[in-house]
Structure formats: structure tokens, C-alpha cells
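Enquirer: Fold the following, please.
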Amino acid sequence: MEERTFKIDENQEHQRLDKAVALFLDVSRKRVKDLLDDNHIFVNGKSAKASYTTVLNDRITIEIPEDENTEVLPENIPLDIVYEDSDLIVINKPKGMVVHPAPGHYSGTLVNALLYHCKDLSGINGVNRPGIVHRIDKDTSGLLVVCKNDKAHKAISEQLANKTCHRQYVCIVHHPFSHEYGTIHAPIGRSEKDRKKMEVTSKNSKDAITHFTVLKNFREYAYVQCQLETGRTHQIRVHMQYIGHPIAGDPTYGYRKTLETNGQLLHANKLEFIHPTSNEKMTFEIGLGKEFEQVLKELEEME
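Expert: Model (predicted):
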């Protein structure tokens, strides 16, 4: 059984418990009601009702039973392994691959491939997300680290929380910049109009910081490097849209008239963390995919 915990902040207080939990888990209120009815949600260690009004610093604990009807099976899917040892494995995820099983994607995921390749993966995040410490979107390519045991998982999770695990991305965005670098410090939360989207908002949001450097300006686009200080869902995609430079090819946050691509041109090209056993600083860098390289080449030729 997976356990998720969060603390109520100033943006979440004075809210119904079922709404706060639904936003945190990104599930329906009906799903939260089922968890409450089965006594799987606790406020400060005690059972509570859906109508409970949250108070600042309330500690919400959610027990999430495994979906007994869904078995995640190993699949012989090729993996681009950048590094591997007895504690962890660093993967270059291809564009178009979903990281872990979810409704509509129960096969062909990175987890299905990992289960075939690895004998053991950490179990902290349950059977649907074994070993997964952080995710990248389906149509985002690049580096992510997967943990083979709980010790490594906890260590990398702490580094992510403490901002000592560094993740760098590159992307192609609409419109050239008039400055070389900047920092976007804007909170991100679930959109109230469309639950599948995130947005910069002060309601039910979490602090989000993205640093960016302009690598090259083109006539109508820019090639940009982004450094995550926090790791919110769709963070770079939302932040770049927020400052008027949506990522090219992004079907959710971008323009309808854009470059012809299979999803957003966003690539996790660099990953740094401290190894959980050796305490050695590990740095990995990976080149661009063929589609990304081709688009850059075409933009160069158009100049």
C-alpha cells in the first residue's frame, strides 16, 4: 500500500478536506470519497470527514491501496541505459514513452521495460511506480534516475526535496528573447477550468522556480536551457507559457500554429546527484534526439 503525506499551507487552508486531497493526488472527489469511506485518509493521525475544513499546518496522510485489478507485467522493451549499478539506473527516456502505468497506459511504459530488465526495484511508490523517484512527461525525452532499493530511493528523494539533485533541460520556444537569462518564480497549481492542466495561480498552488538561459535566438523561436529549482508537474511548460514563450509543439500549453512535431520540444539533457552509497557526485549529460536535432538544423538554415 502506497502512503502519501502533505502539509496544509496558506494556499490550502480553509478548504474542504476532500477537495484538498483531490487536488494533491490529482484524482476525482469520488475517488477521495471512497478512500475516506474506507478509512484511508487521516488528519494529524486521526480519521476525518470529507467536510472537514483544513487548518494551516494540518498533516494529511493518505493510504492508497494497490489496484488489485491491474497487474503491471514485465515487457521486453529496449532501454537506453546511460549508467547502472546495484543501487540505481539512469535512463535516457525516448519521446512518446509514458513513465509508469496509469489509466489508458497499462503497457509499453518505462516501468514495464524496467521490470523486464531489473530483478529488483524500490517499492516505496507501490507496484505501479516501482523505482520511480521523479518523472518526465510522455513527450519529453531525456534523463531520469530509477532506484533499485528503498535506501537509494529515500536518498535521491531527499536530494530532490533539498534541491541538491540538479535537473537541466533544453527546449525550443516561440519568440526570440531580448535578454540572455532570467528566473521565473511563480506558483503552480491545478487549473480550476481544466483538471488536466496546470497553471500559474495563487490558489491551491506550490512554489515553483525555473532558471533559464537563452542559448540562441532565431527569427521566430529561441533555443533555451532551463534549470529546475523545484519540480512541479509540467513546470517548464507552464512557466514558459506564463512569460509568453510557450514551448514549440506543446499541444497543451502552446500555440495551435507551431512547428510540426510529435509533442513539445523539451529534453532533459543533464542530471546531477550524489550517489546514495559512494557519496560520489554523479553527472550525466545526453545529446538531443533526432527530431529535436532536425528542427534545430532547419531553424539554423532558415536564418
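Enquirer: rest of the way, CA atoms for contacts and neighbours
Expert: Will do.
Enquirer: distance between stretch 78-91 and the chain's centre?
Expert: Between the centre of stretch 78-91 and the centre of its host chain there is 19 Å, according to C-alpha atoms, centre = their mean, to the nearest Å.
Enquirer: my bad, stretch 286-297
Expert: The answer for stretch 286-297 is 22 Å, by C-alpha atoms, centre = their mean.
Enquirer: next one: stretch 134-142
Expert: Stretch 134-142 has its C-alpha centroid displaced from the chain centroid by 7 Å (C-alpha atoms, centre = their mean).
Enquirer: Also stretch 79-99?
Expert: That offset, for stretch 79-99, works out to 15 Å (C-alpha atoms, centre = their mean).
Enquirer: What of stretch 134-150?
Expert: 8 Å.
Enquirer: Buried residues, that stretch. List them.
Expert: 135-150 (16 or more other C-alpha atoms under 10 Å).
Enquirer: compare with the first, here's sequence two:
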Amino acid sequence: MQLIKVQSNDTGQSLFKFIKKRYSDTPLSVIYKWFRTGKIKVNGKKIRDQKFLINLGDEIMVFDTNRTLVRDNFKEADFSDLEIVYEDNNILIVDKPHNLEIHSPINIALDDQVKSYLVSKGEYAPEEENSFVVSHVHRIDKLTRGLVIYAKNRQALESLSEAINDKNKIKKTYWANLERKVNNNLEAVGWIKYDSDLQKAIFQEDEDEGYKKVQTSFYPFATENGNWVEIILQTGRKHQIRATLEYFDNPVVNDFRYGYQNRTGQKSIMLFAIEISFHNLNSPLEYLNDQKFDIKGKIKELHKF
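Expert: Below you'll find the model as predicted:
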């Protein structure tokens, strides 16, 4: 028998959802059987209703000693270089550097740095959590620098996960320095597919089997150094910006995978997730509405424009 006490990040969710997270390595068929055969008790009572809602302080007993609990076994990491743009009790926004993965099963990643930071502050104790894991809400490419949002509790994670793909709630803006000057605004609508053999995305203007529709807005702005554009993603697909720019024969500077030819010796592509703004969010994050966070000043200073 294994005893689990419900914590604040667990409360309000269904017992089935909680058990599925807590025993993520256990086949669903086994979990269903636990419910059918009364092997799960809450506060001493057998619960067969998968929709049963758990509350803070509930004691859940699982009568299957052959199954192990899954905890967040992240890699402890040095977080001294972690650049925090904004932080409160619910969220953390960080500036991810170029050439760092957000998540990796092998290498130290941004996830590991963020979790190590929160552990050091006493705000995250993985060994005490039953079903919640501090998590990034969205991703940017390894080679891209810029803003990434993390949720520090379950309520924030659920709210942001629902909002992240709604452009009326969370708006993400990018800057890129391109190979050639762009004179006019461009609204690029087309279709994209990620080719795992080529390890790159393919953009085309015609619909085709296996392709998903994408839309990207490009707005050039004047600078004394480079061919810079502001980019708004109307959809969010892997390598969407980079593949679209390759199709229009104007790749991001240093993006050799997507068509840039001028070997500069630099590994960092000139693509930046520059700004995040929040709108129309519900509780518990409504206080973020109409706020925006950016690293525009840093990028202007770094690239001298």
C-alpha cells in the first residue's frame, strides 16, 4: 500500500487525473482496474468514481505495491546565469540564451536551471509534490534567444496552457535580422510540415497532405545596423519563422540550416523572442492583463541599433 497526501497543487482535480499523473509509468489499463476493483481509497473509503474531486489534506491509498511513484527527477544545475525578466508567486519569465535547449533528457537545459533556482528559494520541493511539476508553458528553438514563460503552480499552469495558443490572450513578438533588406510588410500564409529526415520544416503556399496551415506577419523597421523585422506569429508551428523566411529566399542571419550562406563563424542565429503580452486572462492570472514584458533594450544595445 502506498499513501499519498493531497497538497495545494493537487486540490480540485479529479482522482483519475491525479492518479494518472502520479503513476505516469503505469499503463492506463492497470489504473482503470484499480478503480474497478476498489484498490484506491480516499480517507479510508473505496472510490470507484473516476471523476471524484480531491481536496487539500485528503489521504489517498493505492493498494498495489508493485507500482512506483514518479517524481520530478530533474538535473541539478548552476543557475547563476539565469536571466529573470519577471517573477511573481504564479509565473516566471526568463530570457533563454542562444544554443540552450528548453528541455533535454541528456544535457543540462533551461528547465533544470529554473527548477534548481526555485528549489534554492524554497518555492519548489519535488519530493513533496504529488502531481505537479514546474513547467515551461511554451517552447522556442534551441538556437533562438528570448522569453519563455514558466508556471510555478498547477492553477497557473492550467490557465496558461489554455491561453498560450490564443492570440487574444497571449501575444508573442519576435525580432530577426535577415540576409536582405525588407521594404514592405509581408503577410505570409501557407502550409508547413516538419521533415524529421531533413530535420527541418518545409513551407509551401499550396495545401498538401500532411501539411498544416500557418500564418506569419513580418514588419520591417529602420535601423542603422542590419535588416531587422518584427514578426508576429498568427499560428505556432515548429520552425515556422525560419522555414517561411527560407521559402521567400531571405533567411535569418547565421541560420545555415534554413538557407543562410555567408559563413561568419558565429553560431547564434539572429532570431529573438522579444516580447510577451497578456490579455483577457481569467483568475488567478487576471492581474497580468494588459502587461507586457520585453528584452528590446538588451537586443538594441547588444547589436548596436
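Enquirer: Nearest to Phe24 of structure 1, out of the buried residues of stretch 134-150 of structure 1: which one, please.
Expert: The nearest member of those to Phe24 of structure 1, counting by C-alpha to C-alpha, is Arg135 at 16.3 Å.
Enquirer: Contacts only, for the equivalent of the closest one over in structure 2.
Expert: Mapped onto structure 2 by TM-score structural alignment, Arg135 of structure 1 lines up with Arg139. Counting by C-alpha atoms under 8 Å, 6 or more residues apart in numbering, Arg139 of structure 2 makes contact with 102, 148.
Enquirer: can you check Thr183 of structure 1 too?
Expert: By C-alpha under 8 Å, 6+ apart, the neighbours of Thr183 of structure 1 are 209-212.
Enquirer: What separation do you get for it and Val32 of structure 1?
Expert: 36 Å (C-alpha to C-alpha, to the nearest Å).
Enquirer: try Ile243 of structure 1
Expert: From Ile243 of structure 1 over to Val32 of structure 1 (counting by C-alpha to C-alpha), the distance is 34 Å.
Enquirer: So for the two, which residue has more residues nearby?
Expert: The neighbour comparison of Ile243 of structure 1 against Val32 (other C-alpha atoms under 10 Å) goes to Val32, with 23 against 9.
Enquirer: Which secondary structure state is assigned to the more buried one?
Expert: helix (DSSP: H, G, I helix; E, B strand; the rest coil).
Enquirer: Now do the helices in the stretch 51-200 of structure 1.
Expert: 110-117, 150-161 (DSSP state H, counting those that start in this stretch).
Enquirer: Ok, which of those comes nearest Tyr255 of structure 1?
Expert: Using C-alpha to C-alpha, the helices of the stretch 51-200 of structure 1 put helix 110-117 closest to Tyr255 of structure 1, at 28.8 Å.
Enquirer: Burial check on Asp208 of structure 2, number of neighbours?
Expert: Under the neighbour criterion other C-alpha under 10 Å, Asp208 of structure 2 is assigned a count of 12.
Enquirer: Now name the helix or strand holding it.
Expert: Assigned by DSSP states H and E, Asp208 of structure 2 belongs to no helix or strand.
Enquirer: what's the answer for the one 10 residues further on, then?
Expert: The secondary structure element spanning Phe218 of structure 2 is strand 212-220 (assigned by DSSP H and E).
Enquirer: May I see the buried residues of that strand?
Expert: Using 16+ other C-alpha under 10 Å as the test for burial, strand 212-220 of structure 2 gives 213-220.
Enquirer: possible to save the residues you listed as TSV with distance to Ile102 of structure 2?
Expert: Output for the buried residues of strand 212-220 of structure 2, formatted as TSV (distance: C-alpha to C-alpha, whole Å):
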residue	distance to Ile102 of structure 2
Lys213	25
Val214	23
Gln215	24
Thr216	23
Ser217	25
Phe218	25
Tyr219	27
Pro220	29
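Enquirer: what's around Lys238 of structure 2, how many residues?
Expert: 15.
Enquirer: do Leu296 of structure 1 as well
Expert: As a burial measure, Leu296 of structure 1 scores 17 neighbours (other C-alpha under 10 Å).
Enquirer: what do you get for Asp88 of structure 2?
Expert: Residues lying near Asp88 of structure 2 (other C-alpha under 10 Å) number 8.
Enquirer: try the one 10 residues further on
Expert: A count of neighbours around His98 of structure 2, defined by other C-alpha under 10 Å, yields 18.
Enquirer: same question, Met97 of structure 1
Expert: Neighbour count for Met97 of structure 1, taken as other C-alpha under 10 Å: 17.
Enquirer: thought Ser107 of structure 1 was touching Pro101?
Expert: Yes - using C-alpha atoms under 8 Å, Ser107 of structure 1 is in contact with Pro101, at 6.7 Å.
Enquirer: between those two, what contacts are shared?
Expert: By C-alpha under 8 Å, 6+ apart, the residues touching both Ser107 of structure 1 and Pro101 are Val72.
Enquirer: got the end-to-end distance for stretch 212-229 of structure 1?
Expert: First-to-last residue span, stretch 212-229 of structure 1, C-alpha to C-alpha: 11 Å.
Enquirer: And that stretch, what's buried?
Expert: So stretch 212-229 of structure 1, judged by 16+ other C-alpha under 10 Å, has buried residues 212-214, 217-218, 221-229.
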